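1. coords please:
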Amino acid sequence: MSFEIAIKVENLSKCYHIYDQPRDRLKQFVLPRLQRAVGMQPKQYFREFWALKNVSFEVKKGETVGIIGRNGSGKSTLLQMICGTLNPTSGNIQAQGRIAALLELGSGFNPEFTGRENVYLNAAVLGLGRDEIDARFDEIAAFAEIGDFIEQPVKTYSSGMMVRLAFAVAINVDPQILVVDEALSVGDELFQRKCFSRIETIRKAGATILFVSHSGGTVVELCDRAILLDMGELLATGVPKQIVGRYQKLLYAPAEKRQQLRDEIRQSSACADTYREDISQAGDTRLEACDAQMQQQELQDSYDPALKPASTISYASYGAIIHDPAVYTLGGERVNNLTRGKTYYYRYRVKFEYAASNVRFGMLIKTTSGVELGGAASASSNRTSLPFVSAGSEYMVEFAFCCRLNAGVYFLNAGVLGEINGSETYLHRLIDVAMFRVMSETASIATGIVDFSCVSRIKQDA
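-> A predicted model of the protein is given here:
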């Protein structure tokens, strides 16, 4: 293996045996041997489940690579085999350097030992000597922020305290290779920020990082390159924004179209890989043309019927019913795959079963975690609202908005306010009634959730 390569994975596969009943496991252990002994064809009492199939890739030293994919795609299985806690069915793994794994944090702790004793035990497993642990213990204890509990048995810890201590040990062993599997959600926001900061420090020190997350934004922010796994197969590797965009498209695709989409992703990835084999001036031009073609294909507004919220909440109706909420292009086409920077209409209809006064309408856009990004109302107060609507009337409500959001999935609310007995209240309100996806762009320099269209200017001081 080249000195420049930290991790090399070749044709890696992992097969699990699935038994329908516990007694089938015993049958598989005994009966095939007897069947072979009497000259019979041995029978198989299990089903094969291939968690990984012929996965190959390389990670260079100092590179941060994100692995992304749907649940059950084989991400955690891959990391466990790289760390040596799981044996592959076939294939080879080579790694150069000390590996620190943030996998099932705290799983190796002895509950009867104190936090201090578990620090020494866990750090020794990671390859540190006694003197090294002595020198780093205070830093580990300070990072974990569990105070005097460090001297108490781990069995008295909350799950959060145990995970924080395990994270503190793994993150302070100065690894040459850091493997992270969805471990950055430990503790409160301040502790999470400290974890990200520490990982960034390790990254700047030249360590190799292999990072698994379901958060596309985190992968784009942290990683130099991304790998897309699905159903145990490596579908694509490349620029994080591009790979995250394909992952999101695959995630919300209808089941009947998923295989077709997998083939398209595999084909587009092969197109880019073909041109990257020979990096010449002509090759660069062809590669840019290929990337531009894929980008154009991916950034077309479209409607995905599978992109429907499962978290919709409907308020009780007081004489009004909201229906048919959806996002449309300026040309009137219904869409839920949007392009950053374009203007769209959010429309819904409201039917009034009873007469109402001082009526106004509203909308709100939120992130998947519920952060309210912004919205609008049809009137700022009762003085500018509709003074009266009659029973049986129906209104079309339309809000035009410029999509200044970066790649991700977002949710929409809809609401109608009116007066009942002189008091303003919701006549009807729907939470998470619609959703849309903003597609990823390879060339975008915007970061975070909202694109402020910042323009950078760099000037060297004299």
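
2. Every contact and neighbour count from this point should use C-alpha atoms.
-> OK.

3. what's around Asp284, how many residues?
-> Residues lying near Asp284 (other Cα atoms under 10 Å) number 14.

4. one more to put side by side:
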Amino acid sequence: MSSDVMISAQGIGKAYALNASPLRQMLAQFRPARRTDDFWALRPLDLTVRRGEVIGVIGQNGSGKSTLLQLLCNTLNPSCGKVQVNGRLAALLELGAGFNLDFTGWENIRLSAALYGLSHAETEQKIGAIAAFADIGDFIDKPVKTYSSGMFVRLAFAVIANIDADILVIDEALAVGDVFFTQKCMRFLQSFAEKGTILFVSHDSASVVSLCNRAILLEHGMLLADGDPKTITEYYLQKQYFHQQPQTEQAPVKTGDSAVNQGEFGLKGLSVQTVSVLDSAGEPVFQLHGATSLCLNIQIMAHQDTAHPLVGFSLKDRLGQVMFGGNSADAQGHLPALQAGQSLQVEFDLTVPGLTLGDYMISVAVGEGNARNHLMHHWIHDAYALHSTLTVQSGMLEIPVDRMRHHLLSTL
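-> Next comes the predicted model:
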């Protein structure tokens, strides 16, 4: 295995025998064999993870994400294939996995460190930093069976953050943490990503886009797509909308790898015809130089009678992170019903804050219904490009300060 390959998985898959006797299930652990009535939690796939990659694993519940990570961590035996790992791998999988419920926090830290191969001296050197990172107060002296789910995550993450791992594998565990600890973990992961390798399961596409440099999409136990996070998360969004829509003859949305690079999808009962951004003089805008007022014009056409059209937009940075967005329902604007063949121009007057230097894209969509419950007729990723020339001192946005006040307070 090449020195820059941290994980090499070849043909790994996991099947469970349905309606099998306990004896057959036990024998299957020693002599895996494919049966026609097996349930494949993960279909055989190949995966190579290289040094420095931060891979987001996404997919709906039951798609095989947790099974894949368990196979890569060797906590689950594959039904086929093999996995090679180069380096120390630390994992945060099921909540509380690897902890003895009757042990205290201190005892579980020492137990986990020993399982990861740390010597007694190394553990004692790091145990203070682990306790400080977990920040669970006096509960560290109590058995972990008295912990809340958030405390479990704090202690488990603190351990993997301090054992000098080469590879981190994290399976949705941060979803149960409080916002302050989640932010601490994200800062750690961003720092770790500069020198280590991460596999990260999350339902939060924004976290995948901001943290990862590669993403894979699983569906029904199969590897559906592998590529850059922006493309894969947008494809995942398309798949989610497609599965939620009624399957009619008006749904030409393609599936499979050929759809990954498509910039649009939907039922096409309505369609977006043109998109433009204009300044106060009605001139097209392609560059932003600070906070400004703009008008976003979206022209749509109805290909079928539509009682409740809905038009929306979002502005994203070059990584695909949504900066802000809106729709006609949020703007308290009632759009008229449309008959087939009619067109409608919708104008959004926006006060855009100062955006930090870089490229931005506007995505637009038209549907039928309301903001919470609607059919997606036409979604276009990257429908309009803007470039900001502003240098923001801190953060991603510059918000003008209307007024500053100060008051000198008397000392006691």
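
5. TM-score of the superposed pair?
-> Here the TM-score for the pair of chains, by TM-score structural alignment, normalised by the length of structure 2, is 0.67; 334 aligned residues with a Cα RMSD of 4.6 Å.

6. so what's the alignment partner in structure 2 of Ala236 of structure 1 closest to, chain neighbours aside?
-> Applying TM-score structural alignment, one finds that Ala236 of structure 1 aligns to Ala225 in structure 2. Leaving aside its sequence neighbours, Ala225 of structure 2 sits nearest to Leu217 (Cα to Cα, 6 or more residues apart in numbering; 5.1 Å).

7. Check for me that that neighbour belongs to a helix.
-> No - going by DSSP: H, G, I helix; E, B strand; the rest coil, the assignment for Leu217 of structure 2 is strand, not a helix.

8. Now do the contacts for it.
-> Val57, Ile58, Gly59, Leu223, Leu224, Ala225, Asp226, Ile232, Tyr236 (Cα atoms under 8 Å, 6 or more residues apart in numbering).

9. swap the cut-off to 7 Å and go again
-> Taking Cα atoms under 7 Å, 6 or more residues apart in numbering as the criterion, Leu217 of structure 2 is in contact with Val57, Ile58, Gly59, Leu223, Leu224, Ala225, Asp226, Ile232.

10. In helices, which of those residues fall?
-> Judged by DSSP state H, helices contain the following of the contacts of Leu217 of structure 2: Ile232.

11. coming back round to it: would you confirm that the match of Ala236 of structure 1 contacts Ala215?
-> No - when contacts are counted by Cα atoms under 7 Å, Ala225 of structure 2 is not listed as touching Ala215 (8.2 Å).

12. For those two, indicate the residue with more neighbours.
-> The residue with more neighbours, out of Ala225 of structure 2 and Ala215, is Ala215; 25 against 19, by other Cα under 10 Å.

13. wait, doesn't that one sit right on Gly227?
-> Yes - taking Cα under 7 Å as the definition, Ala215 of structure 2 is a contact partner of Gly227 at 5.6 Å.

14. Tell me the gap between the longest strand along structure 2 and the middle of its chain.
-> Counting residues, the longest strand in structure 2 under DSSP state E turns out to be strand 374-388. Relative to its chain's centre, strand 374-388 of structure 2 lies at 20 Å (Cα atoms, centre = their mean, to the nearest Å).

15. Please apply the same query to stretch 210-227 of structure 1.
-> Its chain's C-alpha centre and that of stretch 210-227 of structure 1 lie 8 Å apart, by Cα atoms, centre = their mean.

16. Is the aligned partner of Asp148 of structure 1 in structure 2 in a helix, a strand, or coil?
-> The alignment partner of Asp148 of structure 1 in structure 2, by TM-score structural alignment, is Asp138. Here Asp138 of structure 2 is recorded as helix under three-state DSSP.

17. How many residues are close by Ala20 of structure 2?
-> Neighbours of Ala20 of structure 2 under the rule other Cα under 10 Å: 13.

18. For burial, what's the neighbour tally of the counterpart of Leu178 of structure 1 in structure 2?
-> Counting by TM-score structural alignment, Leu178 of structure 1 corresponds to Leu168 in structure 2. For Leu168 of structure 2, the neighbour count with other Cα under 10 Å is 23.
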